[in-house]
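Novice: just coords:
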């Protein structure tokens, strides 16, 4: 959502019943807007931009989208006519493009959900026996006065990523996060239930067949975010962002593109950006050298509105803010990002396992290509093809290997990246995460019918999680970053393609290249490289080493028993010897930053601002 009067947007959904006067008083004090049920009881309370809520009502039923949605109020009203029960809501909303939450009410029963990638999330909490839903976990944590869940905090310093379902859980005791594929139903008696609203489409299409719906989904995802003549910022770097730039130009946007020229001599973004700019009519092309941008890790001492969960520390946040400030000065109201393209348009290499059973000769040729490209060893290659472990069994095994650190390993794991804890993780942190993994192994299954499908969907949800963070931080900083690759229609289009068609060792993102053929210059679609900024990372460490040392000396992770002070300080002062690479430190720094931000803003600023205005 866009910011309204400089504040972050939020909403809470209340069931159609009498609710504790103390709870409602606290909500009404903070809410700038209220949408009511036909009973005149509050339904939606919160703060949102003028164009971010589309709502219609007819008799005892209401329907709303919150976010960026292609449906107008009139179109929504037409669709509402077919709704007789909350089970009809998904059919009524089908075919809409954009990134939005859905909230509906029929005869006093309420329905709400986010989106499939998790770029829009829904949380719920029971307070005084009544379930409330919300788009921000912090809102419910404040409303219920919840404490941080130390198990989840311990999990967040694991690297490189957490597995399903631990990665998507809320950070507060008593606050629950819906799975992206789930919807929440609220009954008038205060109870709730969850239902599945999204299923991944069958992967049946060839590359050529799947490219057409992907092209149209991306075209619609961009078009719903721009208007002819509107000034729009856009990153112009790799294939993902370049594709969005050409689609935005096609939609009539006045583009202000930005390219960062990192110092690695092998980087090519700048050269490709210059070629693209020649084909982008009326675009203003901004090129930033790394020397003119704030160093990585700049701003560690600046406290910000915390997000709903910790994320890996964004090394280049100050640099990104600088770019956004310049782009905004040209009149841009938003900035398109290619984030999510890596996760959404290409499946994991685990597709080889199924391919071996159905097309063994082709699979073996591709296997040889992957071994040569990524330098897999023979043991890992054999495990990839022959492993028959179930997902619960893999989770249980992983729980016993948290201290085993892979040294920049590129070998594939049978069910995705294995979570590891850094050397400074305390014994308590190890036990807490181990218990989470073992508990999950007894209760959950994979996200798909096989390992490839599971990992692909998990990658999509990882992308959605970061897209949500980008939206949060950019809202707080004044220029919203949009991630069209995380829209439902784009995700569904990609997942509809057979994995063995959507990836190969000899081509880079073949599905996106086929979809953008004729729109993006062919030279860009044949590109197989990505830029790197390792030199800037090390330079930023050197420039901000004192702040990093101060963090270790006053670490809140240490205070809570999650990290060992001496080992954390050693890592902060000597990050060059981290055997797990930058990711080993990133999640710990992100968790530390999140705790410090929470300490600075125990009550969300987006809630306190409205209350302060009401008393003036």
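Specialist: That came in fine, so what should we check first? Given the structure is predicted, the values throughout are model-derived calculations rather than measurements.

Novice: CA only for contacts and neighbour counts going forward, please
Specialist: OK.

Novice: for the helix or strand encompassing residue 22, the distance to its chain's centre please.
Specialist: Counting by DSSP states H and E, the element that carries residue 22 is helix 21-30. From the chain centre to the centre of helix 21-30 is a distance of 30 Å (C-alpha atoms, centre = their mean, to the nearest Å).

Novice: what packs against the helix or strand just after it?
Specialist: Under the assignment DSSP H and E, the closest C-terminal helix or strand after helix 21-30 is strand 33-36. Judged by 3 or more C-alpha pairs under 8 Å, 6 or more residues apart in numbering; DSSP states H and E, strand 33-36 is in contact with strand 42-47.

Novice: contacts for whatever helix or strand comes next after the strand it packs on, please.
Specialist: Downstream of strand 42-47, the first helix or strand assigned by DSSP H and E is strand 53-58. The contact list for strand 53-58, computed with C-alpha atoms under 8 Å, 6 or more residues apart in numbering, reads 62-67, 71-74, 76-77, 80-81.

Novice: one more to weigh against that first structure:
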């Protein structure tokens, strides 16, 4: 599922053979045949066309105003939802990327012009899905390396456009990229109420299409909030959302499951339990991973993800699924906040919060202070004028997670389900980045803004929650069970490309499975990269054909 366009000095321009044109007289903007009609609108004013892809809360009248007056700089965050806005004029095409990077935009330049699309996998079909070896090598070295070059995708000769920017493509195919967004710190005395309003708008925008929805119901704050908001709205019209709680076979009580059960009793929620077996554990069936724009975040746990989505679709007819992904990044305060407090003249509060965070994590003050003054390296924040360390860490983590979540969406589409991640919506990202240091809770406090925002809907036990569940034991268990298969898997594409020594990696696998190494990243990064590379070899090629002669940008 993708959209994109062409700008070419020559005639005719190219398009994917599976593409359909948005208008009969415009062969330079197209979308895949399976793009949902409810998430595509086009309005025209004289020679200017405005097209919106993705869930968007704008009315037709508001889009008509934009078409008449021209798109303002803040158009990507003006309405609820995660959407990309495209403005076509006779001499140029302009594309506004969303703030949460939920719809990343990619560019491939040819000798005759420029192709752009919402899928790097689609554009990479032009070059035989050739991976960018430097990007893969950087990923294997660590998460910071994987994001060291913002514009570099996982495919050779395919560049990505940053979030919160505008891509302009002239008629002859030349391009330029400009930043359109700057987070502004703003004190709000009613922040929980504003957060609640934005969450409701994000969910209601997804409900407007009238399709049957499902939602994760894990027992955590984030998925529960979405399920409760959707249930309240759907209940008014006699409908419900399917709340799905996955659990180990034979275990339905304890920990998060008790929170999920209590939330699942609320009106408008049809609560279903999906048992998982050892076959659905992390690192299972890695040879069945589907191709995507990049190694998906859920690559090593794709067995359970795809089982859940296929079950929701086939057994319950749900084709749209909401996840709580991104909520942690959006609503948790980073340790860099401690240095922000010192810089803003609140040193004693910084000392207090350091002590609380050390106590919560059962670590030393020194370790917490060290993390605060030495935040994880990242490059994305350098594109934006940010005032605080918390903002910089937010941008480097949350926005990157928004982009990578698109790859999970591609896995879901193979299951016949459209995946939505409302916590990456532009307005929610902008809101949470605008909170000044003196208004932020300390890192040790667990999402107090969410608890206050949802006080009337959250079950009382859930609202008092101070921690979240830990999936690491499941991953270590799945890794131990899959060791023989993983040893065989890792003698493959990475080795062929000179990026992996499988004999040496065997030692890393065994030490991690035994618990000698506590960090799962080296194993997860390598296994997901290998499975992704193998998926590319199985992915069918895309034919590109000349578009009919007509309008060109």
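Specialist: All right, it came through fine. What you see is a predicted model; the values in this text were computed from it and never measured.

Novice: can you calculate the TM-score here?
Specialist: Comparison of the two superposed chains (TM-score structural alignment, normalised by the length of the second structure) gives a TM-score of 0.88, and 536 aligned residues with a C-alpha RMSD of 3.0 Å.

Novice: tell me where the stretch 351-500 of the second structure has helices.
Specialist: Assigned by DSSP state H, counting those that start in this stretch, the stretch 351-500 of the second structure shows helices spanning 365-373, 389-394, 400-414, 426-433, 448-453, 460-463, 472-489, 493-496.

Novice: please identify which of those helices is closest to residue 106 of the second structure.
Specialist: When those are compared by C-alpha to C-alpha, helix 400-414 sits nearest residue 106 of the second structure, at 11.5 Å.

Novice: in the first structure, which residue range corresponds to the closest one?
Specialist: Using TM-score structural alignment, helix 400-414 of the second structure lines up with residues 462-476 of the first structure.

Novice: give the other helices and strands that the helix holding residue 22 of the first structure contacts.
Specialist: Applying 3+ C-alpha pairs under 8 Å, 6+ apart, one finds that helix 21-30 of the first structure contacts strand 42-47, helix 137-144, helix 605-615.

Novice: the ones you listed: which one's closest to residue 557 of the first structure?
Specialist: Among these, helix 137-144 comes nearest to residue 557 of the first structure, with 19.5 Å by C-alpha to C-alpha.

Novice: tell me how many other residues surround the aligned partner of residue 210 of the first structure in the second structure.
Specialist: Structural correspondence for residue 210 of the first structure with respect to the second structure (TM-score structural alignment): residue 191. Residue 191 of the second structure is flanked by 18 other residues according to other C-alpha atoms under 10 Å.

Novice: need the contact list for residue 240 of the second structure.
Specialist: Counting by C-alpha under 8 Å, 6+ apart, residue 240 of the second structure touches 230-231, 234, 268-270.

Novice: could you find the closest non-adjacent residue to the alignment partner in the first structure of it?
Specialist: Applying TM-score structural alignment, one finds that residue 240 of the second structure aligns to residue 254 in the first structure. Closest residue in space to residue 254 of the first structure, ignoring its immediate chain neighbours: residue 231 at 4.6 Å, by C-alpha to C-alpha, 6 or more residues apart in numbering.

Novice: pipe the helices and strands packed on helix 21-30 of the first structure into CSV and attach mean neighbour count and distance to residue 521 of the first structure per row.
Specialist: Shown next, in CSV, are these (neighbours: other C-alpha atoms under 10 Å; distance: least, C-alpha to C-alpha, whole Å):
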stretch, mean neighbour count, distance to residue 521 of the first structure
strand 42-47, 22, 42
helix 137-144, 22, 43
helix 605-615, 15, 43
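
Novice: with distance to residue 131 of the first structure added, can I get those in JSON lines?
Specialist: Formatted as JSON lines, these follow (distance: least, C-alpha to C-alpha, whole Å):
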{"stretch": "strand 42-47", "distance to residue 131 of the first structure": "13"}
{"stretch": "helix 137-144", "distance to residue 131 of the first structure": "10"}
{"stretch": "helix 605-615", "distance to residue 131 of the first structure": "20"}
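
Novice: how about these, which one is nearest residue 431 of the first structure?
Specialist: Residue 431 of the first structure lies closest to helix 137-144 among those, at 25.0 Å (C-alpha to C-alpha).

Novice: residue 166 of the second structure falls within a strand, correct?
Specialist: Yes. If the criterion is DSSP: H, G, I helix; E, B strand; the rest coil, then residue 166 of the second structure is within a strand.

Novice: so what does it match up with in the first structure?
Specialist: Aligning on TM-score structural alignment places residue 166 of the second structure opposite residue 183 in the first structure.
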